[in-house]
Structures are given as C-alpha cells and as structure tokens.
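>>> I'd like to go over a predicted model; first the sequence, then the structure.
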Amino acid sequence: MKLFIYFDIILIMFTLMTMLYRKGLFDRIILLNIISLIIIILMCILSISLNIWYYLDIALVYAVLSFSGIVALCNYFSVKGEG
C-alpha cells in the first residue's frame, strides 16, 4: 500500500514538472486533469483498503467538481479565443 502511495506521489511530481515546462494552455489544463485523476484513484484505493467508504463519496464529489471546472475553463478560453 505504501508503495502505491509513493508511486502516486512520484507521478504527481512528474506531472507537475511537465506542467511547468509546457507552454500551451490546453496542455496545462489536461495535465491538471491528470493530477486530479491520480488523486481520485488514490482516494478510491485508500477507501477500499482502509474500509472507509465515505472516501468514495468524497472522490465522487471531487471528480464531478474537477470535470465541471475543466469544462468551464475550456468553455471560457474557447469563447475568449485563446489557446
């Protein structure tokens, strides 16, 4: 279990480093979506392994908020004409 958590932390760090070096706005939005997906997967695995089921509810709410935020950002920048 600890190995999986460390692996997720390393994945998030690599994604953050990639986000710093990318220039495009939509590339950064996609990388932010990848980070939120890794966090959601980590919360689901922790919920199942620790037998704390309300973590799944929190992960579901986080997924919905992440999706709606990404859609709102893409809509805003497509209307604005940037990207």
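Great, that's in hand.

>>> okay, CA-based contacts and neighbour counts for the rest of this
Will do.

>>> so where do the helices sit in this structure?
For the chain, the helices defined by DSSP state H cover 2-21, 25-50, 54-80.

>>> just those helices: most buried one?
helix 25-50 (a mean of 16; mean count of other C-alpha atoms under 10 Å).

>>> against which helices or strands is that one packed?
Secondary-structure packing of helix 25-50 (3 or more C-alpha pairs under 8 Å, 6 or more residues apart in numbering; DSSP states H and E): helix 2-21, helix 54-80.

>>> how much does the last one deviate in direction from helix 25-50?
For helix 54-80 against helix 25-50, the angle by axes from the mean of the first three to the mean of the last three C-alpha atoms, to 10 degrees is 170 degrees.

>>> quick one: residues contacting the residue nearest to the spatial centre of the chain.
Geometric centre of the chain, nearest residue: S36, 1.0 Å, by C-alpha atoms, centre = their mean. Counting by C-alpha atoms under 8 Å, 6 or more residues apart in numbering, S36 makes contact with A63, S66.

>>> take a look at this one as well, against the first:
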Amino acid sequence: MTNYEQLFQEQMQNPEFVTAYHEARIERRVDEMLSALKEKICHDEPKENLLNMIDSIQQQIHRIRKNSNPPRRSQKVAAMKS
C-alpha cells in the first residue's frame, strides 16, 4: 500500500472527510458532464441530441448520488453488529 493509499484510508475514517470527499466527487462529475453539454451546444448539435444528453445527465446524477452517499452512522453500526 502506498503512502497515499494509507493516508486516504485513514482519512476515510473521519465522517466529515467522507462527506466532503463524496460531495467533491459528485461536483467534479457533474462539472464534467456539463462541460460536455456546453461543447455540444457550441457545436450546434441538434436539439433532440441536446435534450437526450440532458436526460442522460439527470439519470447519471441520480445514480451518482445514490451510489456515492456515504453510509450513515446507523447503517455502520448495524453492519458492525451483523
């Protein structure tokens, strides 16, 4: 395990860090998707393609939020008891 990986694992024990990490990850991914959309707008993509891309972005945001939510304390406690 590299020093970075070890530090990351240690930081992931801090609930505040975990929350900030997941929020930053979501923000970065949303920024990437919006940048791609802006690029398509600048290249005069057909409206239907743009609308499809917006729908896709919405779905991806929902998926990202669902998959990136850090476990709540009660979920951690329940998992530890199992």
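Cool, got the structure. Quick caveat: nothing in here was measured; it's all calculated off a predicted structure.

>>> dump the helices and strands packed on helix 25-50 of structure 1 into a markdown table; add distance to L46 of structure 1 as well.
As requested, the helices and strands packed on helix 25-50 of structure 1 are exported to a markdown table (distance: least, C-alpha to C-alpha, whole Å):
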| stretch | distance to L46 of structure 1 |
| --- | --- |
| helix 2-21 | 9 |
| helix 54-80 | 8 |
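
>>> what lines up with K76 of structure 2 in structure 1?
Residue correspondence to structure 1 (TM-score structural alignment): K76 of structure 2 is matched to G81.

>>> that match: how many residues sit nearby?
For G81 of structure 1, the neighbour count with other C-alpha atoms under 10 Å is 8.

>>> same question, E16 of structure 2
Residues within reach of E16 of structure 2, counting by other C-alpha under 10 Å, total 10.

>>> show me the contacts for F67 of structure 1.
F67 of structure 1 makes contact with no residue under the criterion C-alpha under 8 Å, 6+ apart.

>>> that one maps to what in structure 2?
F67 of structure 1 maps onto H62 in structure 2 when the alignment is built from TM-score structural alignment.

>>> do the same with L3 of structure 1
Alignment note: L3 of structure 1 maps to a gap in structure 2; criterion TM-score structural alignment.

>>> so L3 of structure 1 versus F26 of structure 1, what's the distance?
Going from L3 of structure 1 to F26 of structure 1 by C-alpha to C-alpha, to the nearest Å gives 31 Å.

>>> picking up where we left off before, the residue nearest to the centre of structure 1 pairs with which position in structure 2?
By TM-score structural alignment, S36 of structure 1 lines up with R29 in structure 2.

>>> compute the number of surrounding residues for P46 of structure 2.
Around P46 of structure 2 sit 10 other residues, with neighbours defined as other C-alpha under 10 Å.

>>> thank you kindly, that will do.
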